[in-house]
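Asker: Sequence and predicted structure, then a few things I'm wondering about:
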Amino acid sequence: MVFSSIAFLGFFLPLTFLAYFVTPARWRNSTLATASILFYAWGEPRFLLLMLVSIGINFRLAIWLDRAVNRKRLVAIGVGINLFILGAFKYAAFLVDNLNGVLLPLGFDPIVMRPLPLPIGISFYTFHAISYLVDIYRRNASPNRRFVDYTLYITLFPQLVAGPIVRYKDIQAQLAKRLAGLDDVTAGALRFTMGLAKKVLIANQLAVVADAGFSVPGGQLATSVAWLSLICYTLQIYFDFSGYSDMAIGLARMFGFRFPENFNYPYSASSMQDFWRRWHMSLSTWFRDYVYIPLGGNQLGGLRTLANLWIVFLLTGFWHGATWNFILWGAAHGLLLTIERVVLRSGVEGDTLRRGVRHAYVICAVMLTWVLFRADSIEHAGQFYLALFGLAQPDGAAVTFASLYSTHLGLLLLLAIVLAGGAFRYLVNAGAPLIAALRARSLDGLCAALFVAPALILSGMSIALGQYNPFIYFRF
């Protein structure tokens, strides 16, 4: 079940919301956990037991860990179990395929393994479980001894299948006690609607062109089509994933939870380091706190810092998927960050021209690395790069620029670029005095509702017509 669907908007969300608020306060976690399990079972019933077993193991391990003598060994066992489960479903087939590539030329029989389907959300709930155990080991949090509360932390449906990655220590108090007043429900609903509009009205429309361009065979891809589809994908993935994060944050707010922000206008970054402070922040800070810093961070000298950086970004790429494309995507970002540290010295200092050049460099670098992220294979990515730089002569273009581009697309691209650059934040800051005046008269909520109402209506019409597609990050 996806948020931008009739089943969710017309059935699941209203019933869950009603059931939650008619339930006595002490039973609300049970109600929300039950609803979250049903939410997962709707889309992935065959792997529901796997998730519940993972929850049971980590719940008991955390309690043992809190009072264990050899705590380091126990946390290593716990992290190992979680990584084994993730690896078995997500990486085993990839590793076997690559091992066979070595064994076959040496005359050995290939290892035969049936690929396992990837459970939805396993990358996210596994990282939640690992951070939970590590934070208890570090004494940054205490284990939850109420199974229902811990189950809710892992299964809470707004963040269950595609994040953001929420640390247990950040919502531990909220699991025990929280309030969801009218202001929370209103603010959450508005945030959800904004995310829905990002997804349905912008990302889905751009996806049509991006998918068309990336589906063209390499020998038939014109340079103009390659650039147009790459621009559309660059904007699509931002509005798709940030839209999902907005919806998740908004939904959580409606039930009294405060989730951390996951995006902060990454396409306005002036360096790759700045980009990763703004893009998928819950993932980048997770790797920082649970991989980079334990490896030594930047405290062990320049070469060790660069080595730690490369380890983190290779793992970041591998986390996204078990293909060489994603590993190369992570390596590309590691290389760019290395160049900044060694040669360019990242930062935003300098005059307007220098900041503009830095920004242009970041956008170009990010766009070019997205090719690896979106392409189906390394060969596909290579063909796409050749087309981008005019190094391939298309033999009878299957798709033309004229067939993809329209006035509607041009206006949509302009709107998407302006919004991705931070126009909404600028308008909010500029209108701060007006917003304060409206808030003083208790009119801010009404005005905000009127502002997003057209987006809600248009999104609903698009969903009713069946014009939606799954979120990009569901595949991870």
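Answerer: Structure's in. What do you need?
Asker: CA atoms for contacts and neighbours, from now on please.
Answerer: OK.
Asker: List the contacts of Leu309.
Answerer: Tyr292, Gly334, Thr338 (C-alpha atoms under 8 Å, 6 or more residues apart in numbering).
Asker: The residues you listed into JSON lines, with extra columns for neighbour count, distance to Leu118 and secondary structure?
Answerer: Converted to JSON lines, those look like this (neighbours: other C-alpha atoms under 10 Å; distance: C-alpha to C-alpha, whole Å; DSSP: H, G, I helix; E, B strand; the rest coil):
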{"residue": "Tyr292", "neighbour count": "21", "distance to Leu118": "27", "secondary structure": "helix"}
{"residue": "Gly334", "neighbour count": "24", "distance to Leu118": "27", "secondary structure": "helix"}
{"residue": "Thr338", "neighbour count": "20", "distance to Leu118": "33", "secondary structure": "helix"}
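Asker: any chance of the residues you listed in TSV, with distance to Tyr137 too?
Answerer: Putting these into TSV (distance: C-alpha to C-alpha, whole Å) gives the following:
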residue	distance to Tyr137
Tyr292	17
Gly334	29
Thr338	32
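Asker: Among the residues you listed, which one lies nearest to Gly410?
Answerer: Gly334 (33.4 Å; C-alpha to C-alpha).
Asker: Go ahead and confirm that closest one touches Phe313.
Answerer: Yes: under the criterion of C-alpha atoms under 8 Å, Gly334 makes contact with Phe313 at 5.6 Å.
Asker: Show me what counts as buried in stretch 141-150.
Answerer: Neighbour counts using 16 or more other C-alpha atoms under 10 Å place Ala141, Ser142, Pro143, Asn144, Val148, Asp149, Tyr150 of stretch 141-150 among the buried residues.
Asker: so which pair among these is furthest apart in space?
Answerer: Spanning the widest gap among the buried residues of stretch 141-150 are Ala141 and Val148, at 17.4 Å by C-alpha to C-alpha.
Asker: residue ranges for the helices of the stretch 201-350 of the chain, please.
Answerer: Secondary structure of the stretch 201-350 of the chain (DSSP state H, counting those that start in this stretch): helices at 204-214, 223-254, 272-278, 281-287, 302-320, 324-339.
Asker: And here is the other one:
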Amino acid sequence: MIFNSLDFAIFLPIVFAIYWFFLKGKTKSQNILLLFASYIFYGWWDYRFLTLIVFSTLVDYTIGISLSKTSVQSKRKVLLWISILVNLGFLGFFKYYNFFLENFVDAFTFLGYPINSNSLNIILPVGISFYTFQTLSYTIDVYKNRLAPCKRFIEFAAFVSFFPQLVAGPIERATNLLPQFYKKRVFNSLAAREGLRQILWGLFKKVVIADNCAEYANIIFNNSAEYSGVTLFVGALMFTFQIYCDFSGYSDIAIGTSKLFGFKLMRNFAYPYFSRDIAEFWRRWHISLSTWFRDYLYIPLGGSRGGIWIKIRNTFIIFIVSGFWHGANWTFIVWGALNAIYFLPLLLTNNNRKNLDSIAQGKILPSLNEFTSILITFGFTVLAWVFFRAKDMSSAISYLTNMFTGDFSNVTIDIPIQLTLFILFLFFIEWINRERNFGISKLEKIIPFTSGRWVLYTFLVLSILFFAGEEQEFIYFQF
């Protein structure tokens, strides 16, 4: 089931009504409903993979209980490694089996020892990368005594499968989300209204901007040899806007939906295209994943402590692993390595934490220096996205080569003026709200008149109804 579908438009109000009107104040019953609804939500795609998420839930629930029953460090390590191997084993099989097999065969063929092998027709379960990392964070935190193990199976299962963020995040930490299932939840009309606003903004970004940009990004990337250099640059821009509005739109809908049920999820995007350097970009883009790798991989490896070579090693590890997390393709690995190259000068000159505040605080416009920094960072990001979008390495290299050597005299594809205006509108709204959680958060401070706010809401709804692009699956469903 996807957020921008009629199925979800029917599903959500039904669950909401039962949750608040029939089960109000009954925390246990509400948790059972959320678990049941989450399994329906996930099983709508392919019910067979419910067994996978249930098995993963059982494994980590049991290991968490077992960790609480022993203080022997060797036994605790064994339990931790069982969880890591089971979870990453499933992820590795479904997501990376054919990739490793094909590269193994290619390597031996290159050395003159051809091997005959058959790849498997493996269907990648939606959301496996997300809920795998979510359950792993639970086991690791219990092992490190950061979190008491959950002894209530319903609550733990609901935490793992919580439908708003199940298939594309945010990747929640057990320390944040799990305790919320224990507490009695009281309906908060202010939080619910804020949630509806965030859902509306997320839908606008997804169906009006991302889905329309996807049409032109797909045409240009799939036929790149036929287009001029400047048109290829336009295609890269279209994908740059598409992936941001697609993924941040999903996150907005997920976070807004959670608010309707009394839950608070972590923020996943913080206006990344306003970043002044790549380090700031990665503090603002897919925050739940970047902080997961920071806390569970980068810091255990030593982080930025130690000598220069340790810093370089850890930087490349974290970015390459992050790239590989996105998919079994060398393009993702190169995308990660390229971002490591972008990031490294900042780290080695101790400027990686230079821009921690919001840009142009207390000002209407950025300074010339800030604006230049944004443009440079944005430009490097656009180039990296070409690798992310391309189907393979040869396509990515060909695309970039033609983009810089092709004809720059004219754009050979027409981008509708309304799409351009919608993109400009998006960045205008997000700029004036850049110090708030999402584009139309707390509008009372920007538009003090109720009628003015309703004009904006009406505009967004009408835009969704009349200017939605052809329905596209959320990009991050494939990860």
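Answerer: Here it is on my side, so go on. A quick note: this is a predicted structure, and the numbers were derived from the prediction, not measured.
Asker: now what about the TM-score between them?
Answerer: In this superposition the chains share a TM-score of 0.90, using TM-score structural alignment, normalised by the length of structure 1; 461 aligned residues with a C-alpha RMSD of 2.8 Å.
Asker: Show only the entries of the buried residues of stretch 141-150 of structure 1 found in helices.
Answerer: Using DSSP state H to define helices, the subset of these located there is Val148, Asp149, Tyr150.
Asker: Make TSV out of the buried residues of stretch 141-150 of structure 1 and add distance to Leu409 of structure 1.
Answerer: Converted to TSV, these look like this (distance: C-alpha to C-alpha, whole Å):
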residue	distance to Leu409 of structure 1
Ala141	49
Ser142	51
Pro143	51
Asn144	50
Val148	48
Asp149	46
Tyr150	46
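Asker: Give me the three-state assignment for Phe380 of structure 2.
Answerer: Three-state call for Phe380 of structure 2 (DSSP: H, G, I helix; E, B strand; the rest coil): helix.
Asker: What does His333 of structure 1 correspond to in structure 2?
Answerer: For His333 of structure 1, the aligned residue in structure 2 is Asn339 (criterion: TM-score structural alignment).
Asker: What of Arg146 of structure 1?
Answerer: By TM-score structural alignment, Arg146 of structure 1 lines up with Arg152.
Asker: separation between the residue of structure 1 positioned farthest from its centre and Asn100 of structure 1?
Answerer: In structure 1, counting by C-alpha atoms, centre = their mean, Gly107 sits farthest out from the average C-alpha position, at 42.3 Å. As judged by C-alpha to C-alpha, to the nearest Å, Gly107 of structure 1 and Asn100 of structure 1 stand 10 Å apart.
Asker: so where's the longest helix in structure 2?
Answerer: helix 73-110.
Asker: Tell me the helices and strands packed up against that one.
Answerer: In terms of contacts (3 or more C-alpha pairs under 8 Å, 6 or more residues apart in numbering; DSSP states H and E), helix 73-110 of structure 2 is packed against helix 50-68, helix 128-143.
Asker: Quick check: buried residues in it?
Answerer: Neighbour-count burial for helix 73-110 of structure 2, counted by 16+ other C-alpha under 10 Å, picks out 76, 79-80, 82-84, 86-88, 90-92, 94-99.
Asker: Check stretch 341-357 of structure 1 too.
Answerer: The neighbour-count check on stretch 341-357 of structure 1 (16+ other C-alpha under 10 Å) flags Ser346, Val348, Arg355 as buried.
Asker: contacting residues around that stretch?
Answerer: So stretch 341-357 of structure 1 is contacted by Ser270, Ser271, Met272, Gln273, Asp274, Glu340 (C-alpha under 8 Å, 6+ apart).
Asker: What of stretch 251-265 of structure 2?
Answerer: Contacts of stretch 251-265 of structure 2 (C-alpha under 8 Å, 6+ apart): 3, 16, 19, 164-165, 168-170, 172, 176-177, 180, 185-188, 191-192, 194-203, 266-269, 438.
Asker: Now which of these would you call buried?
Answerer: The buried subset of these - by 16+ other C-alpha under 10 Å - is 3, 16, 19, 164-165, 168-170, 172, 177, 180, 185, 191-192, 194-203, 266-269, 438.
Asker: wait, Asn268 of structure 2 sits on His286?
Answerer: Yes: using C-alpha under 8 Å, Asn268 of structure 2 is in contact with His286, at 5.1 Å.
Asker: what's the overlap in contacts for those two?
Answerer: Common neighbours of Asn268 of structure 2 and His286 (C-alpha under 8 Å, 6+ apart) are Pro170.
Asker: returning to what we had before: now the helices of the stretch 201-350 of structure 1 in a markdown table, with distance to Leu52 of structure 1?
Answerer: Formatted as a markdown table, these follow (distance: least, C-alpha to C-alpha, whole Å):
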| stretch | distance to Leu52 of structure 1 |
| --- | --- |
| helix 204-214 | 33 |
| helix 223-254 | 21 |
| helix 272-278 | 33 |
| helix 281-287 | 23 |
| helix 302-320 | 22 |
| helix 324-339 | 29 |
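Asker: so which of those helices is the most packed in?
Answerer: When the helices of the stretch 201-350 of structure 1 are scored by mean count of other C-alpha atoms under 10 Å, the highest mean neighbour count falls to helix 223-254 (a mean of 25).
Asker: which residues in structure 2 does that one align to?
Answerer: Residue span in structure 2 matched to helix 223-254 of structure 1, by TM-score structural alignment: 229-260.
Asker: Kindly report the same for stretch 36-49 of structure 1.
Answerer: Stretch 36-49 of structure 1 corresponds to residues 38-51 in structure 2, going by TM-score structural alignment.
Asker: Could I get the buried residue list for that stretch?
Answerer: Residues of stretch 38-51 of structure 2 classed as buried: Ser38, Tyr39, Ile40, Phe41, Tyr42, Phe49, Leu50 (neighbour count, 16+ other C-alpha under 10 Å).
Asker: One more: stretch 129-138 of structure 1?
Answerer: Buried, per 16+ other C-alpha under 10 Å, within stretch 129-138 of structure 1: Ala129, Ile130, Ser131, Tyr132, Leu133, Val134, Asp135, Ile136, Tyr137.
Asker: now for the third one: what does it line up with in structure 2?
Answerer: Spelled out, that is Ser131 of structure 1. Aligned partner of Ser131 of structure 1 by TM-score structural alignment: Ser137.
Asker: Nearest residue to that match in space, please, no chain neighbours.
Answerer: Excluding the flanking residues, the one nearest Ser137 of structure 2 by C-alpha to C-alpha, 6 or more residues apart in numbering is Arg173, at 6.1 Å.
Asker: so who does the aligned partner of that neighbour in structure 1 touch?
Answerer: Matched by TM-score structural alignment, Arg173 of structure 2 corresponds to Arg167 in structure 1. Residues near Arg167 of structure 1 by C-alpha under 8 Å, 6+ apart: His128, Ser131, Tyr132.
Asker: Thank you kindly, that will do.
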